[in-house]
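In: Below is the sequence, then the predicted model.
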Amino acid sequence: MPQSQPPELAPRASELREQLLHHAHRYHVLDAPEIPDAEYDRLFQELQAIEEAQPELRTPDSPTQRVLGAVLAGLTPVRHTVPMLSIATERDTGEASARRFDARIRRALALGDADAPVEYSAELKFDGLAINLRYERGVLVQAATRGDGETGEDVTHNIRTIGQIPLRLKWLALPSAREMGGSEDAPEVLEVRGEIFMRRDHFERMNEQQRAAGLKTFVNPRNAAAGMVRQLDSKVTASRRLSFYAYGLGDVRGWELPETHSATLDALAKMGVPVNGERAVVRGADGLVGFHAQIGEKRAALPFDIDGVVYKIDARALQQQLGFKSREPRWALAHKYPAQEQTTVVRDIDVQVGRTGKLTPVAKLEPVFVGGTTVSNATLHNEDETRRKDVRVGDTVIVRRAGDVIPEVASVVLERRPADAGEPFDLFKRLGGKCPVCGSAIAREEGEVDWRCSGGLFCAAQRKEAILHFAGRRAMDIEGLGDKLVEQLVEGGTVRTLPDLYGLTADQLAGLDRMAAKSAKNLVDALDKSKRTTLPRFLFALGIRHVGEATAKDLARHFGSLDRIIDASEPQLLEVTDVGMVVAQSIRLFFEQAHNREVVGELRRLGIRWEESDGTADHTPKPLAGKTFVLTGALPNLNREEAKERIEAAGGKVAGSVSKNTDYLVAGEEAGSKLDKAREFGIALLDEAGLEALLAS
């Protein structure tokens, strides 16, 4: 006889399993967690310890069984009890397809014009991998791929790692189960069928990690998901974030099915099975057309890929009446959207300069219709990615475009590479080391994948971004110089470089959209006012890569004057607090460009000025040296930036968040969670008057 369990462990293990399954459902399916991750981990570890001490308490549906980690010798064939059939596909993306389908259904059901419209369940057609989940008495016992429809592959070890998929169904959540006296007996067999897929954001993050590690990237989310599901090592699958939605059933024994398909999906959702909410019951051809158009408009905004929608007669009795034809149901149709992938030929590889100076290789393509539009350019991301995919001029490539996403070259069809294909891409060699827009030197810092133009103040491609940064509140603080106005000034050719800003007149500005005479005068006054600034603000305003506010202050404090910073060598720059080799090289590269020095010189000639020092260290005691402040809420008279500058001038440091190392919290009106945290840590609280008194002391 099996050994009896200690009475205190078995109930606790059962309680922990219930809690963890509940919280996993809230987190993975409802996206509404009730407890923090640390609390979930604590419960998980407690259950894990119990099961390790008493292995016989471990159940197949235990949350600890999600990640098995075993490397299998191969995937075992699984014969489907109910074949996983395909659905007829209509590739004509116009509304006529939906109307033809409804007309066929009405003819098959012998319905006349006077009869009511047919009701359909309309759903998304996910672009993923079909899967069959077999539950016995409510517990997941097997997961299998579609395969050839008759026989698939056992991938249970991987499917258990997908947090959205319940290991045990919430059978008692169904009203029908409660009506049966609350029986705990779930169906003898319930096979749930659905789609495994990868969200776009998870796919992009995975490819970024692959690029950073120098590994091969995946072509699209569908291929990535399919590859992960068929992995032999479930630890690899667990490291990728896969998702699942159910759309139907396979073998069912011991459950009287609802009368409609839509009600069946509702029931699955109550059992804890993920069912997508973008579905509806629609009436007749107009309902089908409307659903297809509605989802088509949303397609680009969905967090995952779809390649169409699916129409199914909702009434199960009518489905049975129509039956199947050529192993396809007569009562269902997949209505596609324009393809998101096509093949074409690379005619050339160009290089574009982005608004921050980033250089991006772009494939010039033989025009191809993909994703609902004609595409003739596709991004190659960066030089490393272009080389990794080995994209060359003359290659046949697969181009991908999802919604409004910029088209990209997903992969090369190597077997079609012509004998006269171009050489492997070399960005520096192609450009001769110069920016194609302004001729400034290009550089790539150690450890980075992107080449960049160093002519930030001069390069036309970076003009708008440079002006907006220069005018920012923490830089030159030019009030009224916003995004829309800068766009008009740049596109109209009125402002080509930063010094042009200080030549603007009220008459010029008043002629622009949404600029009245008063607004124009206010901006001219703001430009004039900005000429009186500080060296740290001016340094920060120049937009030197890696030089933020703190570094600008350190540079100004150390050197005392702009000329000494411009002339400083890398070893001299490295003497500045918190300036490392990357920052020092970036500063030197910036000031070595004649264009940048000319712009700086012209700005100074136009009257921009600040107080400078001789660069010797200031040993005057700072009253707030070593003290850390955090600002929150709105102060009556000081804005956040003014308060920060006065604290730093007195030697204090201003941090963004409260910690045990914070000395003072300066709180104004509508102070939020930072005030609560400061009280929790016992940190000294100041209002504006208290800060003024402290600064005066």
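Out: All right, it came through fine.

In: going forward, measure contacts and count neighbours with C-alpha atoms only.
Out: OK.

In: Buried residues, whatever helix or strand R388 lives in. List them.
Out: Using DSSP states H and E, R388 maps to helix 383-389. By neighbour count on 16 or more other Cα atoms under 10 Å, the buried set for helix 383-389 is 383-386, 389.

In: Just the residues contacting that helix, thanks.
Out: Identification of contacts with helix 383-389 by Cα atoms under 8 Å, 6 or more residues apart in numbering yields 211, 216, 360-361, 380, 411-412, 424-427, 449-450.

In: After it, which helix or strand is next? Please name it.
Out: Next along from helix 383-389, by DSSP H and E: strand 396-400.

In: which outside residues touch that next one?
Out: Here strand 396-400 has contacts from 340-346, 370-371, 378, 391, 407-414, 416-417, using Cα under 8 Å, 6+ apart.

In: got another, please set it beside the one above:
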Amino acid sequence: AEPDPFTTHWDALQRFRAAGLPVNARVRHCPTLEDAIATCQALEAEREGLDYEADGVVLKVNTLEQQRLLGFTSHHPRWAIAYKFRARQARTRIKRILVNVGRTGALTPAAELTPVEIAGATISRASLHNADEIARLDVREGDPVLVERAGDVIPHVVEVVPEPEHDSRPRFVMPERCPVCGSQAHRPEGEVVWRCVNSACPAQVKERLLHYGSRRAMDIEHLGEAVVNQLVEKGLVKDLADLYHLTVPTLAELERLAEKSATNLVSAIQQSKDRGLARLLFGLGIRYVGEHVAEILAAHAGGMERLLRASTEELAEIHGIGPRIAASAAHFFAQEENVRVVERLKAAGVKMEEAVAAGPKPLLGKTFVLTGILSSMSRDSARDLITRLGGRVTSAVSKKTDYVVAGREAGSKLEDARRLGVATLDEAAFLALVGKG
């Protein structure tokens, strides 16, 4: 191999600049840690004068050989770190405090604000998280507040700006009943979140439908928020199983849904019947059951019937399923309403077993771990391809792992594979293995 043309990152930047390539004019070489800290502070002070948005500075180890030795984790280089500027804040006033209802019944307070601009975005609503946070801030309707927006995070209220009128304003109290359906609100012991106890609450039904139809769940194209709102508000869909009884004439009567769009939606709903048990479990919205946990449960059970009968203790014995997840899943399947929905889904033709794709299964029984960046496909696509060919993808490397597929910037998982003696595949070898090389 040819030697690197430079030995430091700084040398590389100077060479790029000399060649006419764009290099940020504010890049600095800092010989000491003190210089680096002073530079970060100076750049933060200059932030408002920049003609572009910046939320921080990246500090990098200068010597390329040291960069190579430090390597990467599965998420980032070990030789670089971000110094984040203080999040931008703005002062505004709370017009009123609203309470939103999520798909699990969680009642989440949010502040409706007098619109204010932060970092180029107009902010008119901010999270208040929960009742305990409202009490800690002592935030009340009408109060002037500081609102913060850091990166892509949902804006939130940082503090109340003192003013004499504050004490005369009534304190906010979480509603005793759901603001949407009027059912009793309950705060489970040990939790900070209040919940609506009515699983048929229209707000919960809407959120459950959107989650069920999402890409990583049942992947029902055209089932967007506007359609879901109409389906629930018109009483056409009261639970997940009702989706499979919708017809083109019924849907074509909805606002902004012509016959062609209605036909496409019905077709997408019918196609979702064959997604398999793992995606169905994820789509059901069981608390603490994400995609990976759903795959573990599906692989262990093989079919829905076994899960419907499983106790907390039985589920907790599954490798990768902790006591909290086991208790949540067992509780979900012990609820009569949930069992009824599952039975109706089955009657509608939704597959209750783990999907088995047709064709050869060259990866049958093989366990893979993915790390790094693949240039030919996304991680999700690689996961789906492995599964379709009979393999299984897990998140951690163990002695039972057959292959670690290492793309660019592979990190600690690649190191784990080498330490445990697990076979590793670069992208070309992986593509050859799956017949795409």
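Out: Ah, there it is. None of these values were measured; they are calculated from a predicted model.

In: Need the TM-score from the superposition.
Out: Remark: TM-score between the superposed chains equals 0.60 [TM-score structural alignment, normalised by the length of structure 2]; 344 aligned residues with a Cα RMSD of 5.2 Å.

In: Out of the contacts of strand 396-400 of structure 1, which end up buried?
Out: 340-346, 370-371, 378, 391, 407-412, 417.

In: Alignment lookup: R68 of structure 2 to structure 1.
Out: Matched to structure 1 by TM-score structural alignment, R68 of structure 2 sits unpaired.

In: Can you tell me the number of residues neighbouring R68 of structure 2?
Out: Counted by other Cα atoms under 10 Å, the residues lying close to R68 of structure 2 total 12.

In: how about it, secondary structure?
Out: Under DSSP: H, G, I helix; E, B strand; the rest coil, R68 of structure 2 falls in the helix class.

In: Near R316 of structure 1, how many residues? Count them for me, please.
Out: 17.

In: How about whatever residue of structure 1 lines up with L243 of structure 2: what's its closest non-neighbour residue?
Out: Residue pairing (TM-score structural alignment): L243 of structure 2 is matched to L501 of structure 1. Closest residue to L501 of structure 1 apart from its sequence neighbours, by Cα to Cα, 6 or more residues apart in numbering: V495 at 6.4 Å.

In: What's the separation between the one you found and V409 of structure 1?
Out: 36 Å (Cα to Cα, to the nearest Å).

In: same question, E641 of structure 1
Out: On the measure of Cα to Cα, E641 of structure 1 and V409 of structure 1 end up 45 Å apart.

In: residues near V116 of structure 2, how many?
Out: 16.

In: Secondary structure element holding the spatially most central residue of structure 1?
Out: Nearest to the geometric centre of structure 1 sits D201, at 3.9 Å (Cα atoms, centre = their mean). Here D201 of structure 1, judged by DSSP H and E, is contained in helix 200-212.

In: elements contacting the helix or strand following that helix?
Out: Next in sequence after helix 200-212 of structure 1, counting helices and strands by DSSP H and E, comes helix 221-229. When contacts are defined as 3 or more Cα pairs under 8 Å, 6 or more residues apart in numbering; DSSP states H and E, helix 221-229 of structure 1 sits against strand 129-136, helix 156-159, strand 189-197, helix 200-212, helix 234-238.

In: Which residue range of structure 2 does helix 221-229 of structure 1 align onto?
Out: The aligned range for helix 221-229 of structure 1 is empty, by TM-score structural alignment.

In: tell me which residues in that helix are buried?
Out: For helix 221-229 of structure 1, by 16+ other Cα under 10 Å, it's 221-222, 224-226, 228-229.

In: Now distance to S613 of structure 1 too, for the residues you listed, in JSON lines please.
Out: Shown next, in JSON lines, are the buried residues of helix 221-229 of structure 1 (distance: Cα to Cα, whole Å):
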{"residue": "P221", "distance to S613 of structure 1": "58"}
{"residue": "R222", "distance to S613 of structure 1": "61"}
{"residue": "A224", "distance to S613 of structure 1": "59"}
{"residue": "A225", "distance to S613 of structure 1": "61"}
{"residue": "A226", "distance to S613 of structure 1": "64"}
{"residue": "M228", "distance to S613 of structure 1": "62"}
{"residue": "V229", "distance to S613 of structure 1": "65"}
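
In: for these, which one is nearest H558 of structure 1?
Out: P221 (50.8 Å; Cα to Cα).

In: Hmm, that closest one is touching R200, no?
Out: Yes: at 6.7 Å, P221 of structure 1 counts as touching R200 under the criterion of Cα atoms under 8 Å.

In: list residues touching both of the two?
Out: With Cα under 8 Å, 6+ apart as the test, P221 of structure 1 and R200 both reach D305.

In: helices or strands next to the longest helix seen in structure 1 in the packing?
Out: Ordering each helix of structure 1 by length in residues (DSSP state H) puts helix 9-28 first. With contacts defined as 3+ Cα pairs under 8 Å, 6+ apart, helix 9-28 of structure 1 has these neighbours: helix 37-53.

In: what's the angle between the helix it packs on and helix 9-28?
Out: In terms of direction (axes from the mean of the first three to the mean of the last three Cα atoms, to 10 degrees), helix 37-53 of structure 1 departs from helix 9-28 by 140 degrees.

In: Check which helices and strands helix 37-53 of structure 1 sits against.
Out: The elements that helix 37-53 of structure 1 packs onto, with contact taken as 3+ Cα pairs under 8 Å, 6+ apart, are helix 9-28.
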